[in-house]
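Peer 1: 3D model of this:
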Amino acid sequence: MNRYRLLLQHVRTLGRYPSDEEAERVLHAVLAVLGSQLTGEERCDLAAALPERAGAVCANQIPLPAPVAAPAFVEAVARALNTSRTAARWDTSSVLAAVTDLAGDHLTDRLLARLPRGYALLFGRADLTAAA
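Peer 2: Here you go, the predicted structure:
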């Protein structure tokens, strides 16, 4: 099985989607929105870490001047999938958890450092605040 099919199966399993087509629709929507949030080396490194077909979805987006907050990210996914914010949060977390598994901890740490606070939970990580 090729890397893209493995990623698709991982997303389908995590999201409990009924078909490969649904998992692929969600994967593409989330990667497209994520691609609009990233710039620089992190964007290139993520695209390289993903299977070519998935990496192209991410890399072909025009980046925004600055990434949006996590709730706005989920809202953008909801609009792209024509679904509720609750469903979009599930979809986003399913895809980003699979991306984290594929990209590894180091790249995920770098992505989270570039994104506004609040994204960690979407990637399946704790969002801890440093003690003052």
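
Peer 1: from now on I want contacts and neighbour counts done on CA atoms only, so please keep to that.
Peer 2: Will do.

Peer 1: can you verify my assumption that Thr120 contacts Thr129?
Peer 2: Actually, residue 120 is Ala rather than Thr. No - in this structure Ala120 lies outside contact range of Thr129 using C-alpha atoms under 8 Å: 11.3 Å.

Peer 1: more crowded one of these two?
Peer 2: Counted by other C-alpha atoms under 10 Å, Ala120 and Thr129 do not tie: Ala120 has more neighbours, with 21 against 7.

Peer 1: let's see this one next to it:
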Amino acid sequence: MTLHIETFLDQVKERGEYNSEQEAERAARVVLALLGAHLVGEVRAQLAARLPEGLAQILLNPLQSAEPLPPERFVRATAAWIEGATEQTAAWDVSAVLSTVADAAGDDLLGRILLQLPAGYDLLFGHPQPT
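Peer 2: Predicted structure coming up:
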């Protein structure tokens, strides 16, 4: 079952403590575009199927990434794409969006997503994994 975009963005807005849905949507679009570059195949398709349609398209047509970015560089890349962002605000943006994505994905799919990502992304998704 896919979420409605308003529901998804309301969760991001609440978690990110944004003043408007536009801010939440901007963060969601940038983070999903970067995330999409890190996921491949079935896992990316299954995650897209659980996201609102407009956001799923962003995940499926991502920004290109030459290599998977470690979590701190993912946050830095997010800051570079959001006007006026700092690494601190970008970390907040990433966390707000990815924790909402984690809820939409569910534990099983999230586990498979994390297998495709460099170590440390579990913290960005708000689901620390036992080491």
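
Peer 1: quick check: chain neighbours aside, which residue is closest to Leu34 of the first structure?
Peer 2: With C-alpha to C-alpha, 6 or more residues apart in numbering as the measure, Cys58 is the residue that lies nearest to Leu34 of the first structure, at 6.6 Å, once sequence neighbours are left out.

Peer 1: aligned counterpart of that neighbour in the second structure, please.
Peer 2: In the second structure, Cys58 of the first structure lines up with Leu59, judged by TM-score structural alignment.

Peer 1: my guess is its match contacts Gly36, does it?
Peer 2: Yes - using C-alpha under 8 Å, Leu59 of the second structure makes contact with Gly36 at a distance of 4.4 Å.

Peer 1: can you pull the residues that touch both of these two?
Peer 2: Arg44 (C-alpha atoms under 8 Å, 6 or more residues apart in numbering).

Peer 1: can you tell me what Ala103 of the first structure aligns to in the second structure?
Peer 2: If you follow Ala103 of the first structure across to the second structure using TM-score structural alignment, you land on Ala105.

Peer 1: which ones are touching that match?
Peer 2: Here Ala105 of the second structure is in contact with Leu47, Arg50 (C-alpha under 8 Å, 6+ apart).

Peer 1: state the distance from it to Thr89 of the second structure.
Peer 2: Separation of Ala105 of the second structure from Thr89 of the second structure (C-alpha to C-alpha, to the nearest Å): 24 Å.

Peer 1: over to Ala80 of the second structure?
Peer 2: Per C-alpha to C-alpha, Ala80 of the second structure is found 11 Å from Thr89 of the second structure.

Peer 1: show me what counts as buried in stretch 15-24 of the first structure.
Peer 2: The neighbour-count check on stretch 15-24 of the first structure (16 or more other C-alpha atoms under 10 Å) flags Gly15, Tyr17, Ala23, Glu24 as buried.

Peer 1: center of the first structure, which residue is that?
Peer 2: With distances taken as C-alpha atoms, centre = their mean, Leu96 lies nearest the centre of the first structure, 3.8 Å away.

Peer 1: what number of residues lie near the aligned partner of His28 of the first structure in the second structure?
Peer 2: Under the alignment (TM-score structural alignment), His28 of the first structure maps onto Arg29 of the second structure. Per other C-alpha under 10 Å, the neighbour tally for Arg29 of the second structure reads 20.
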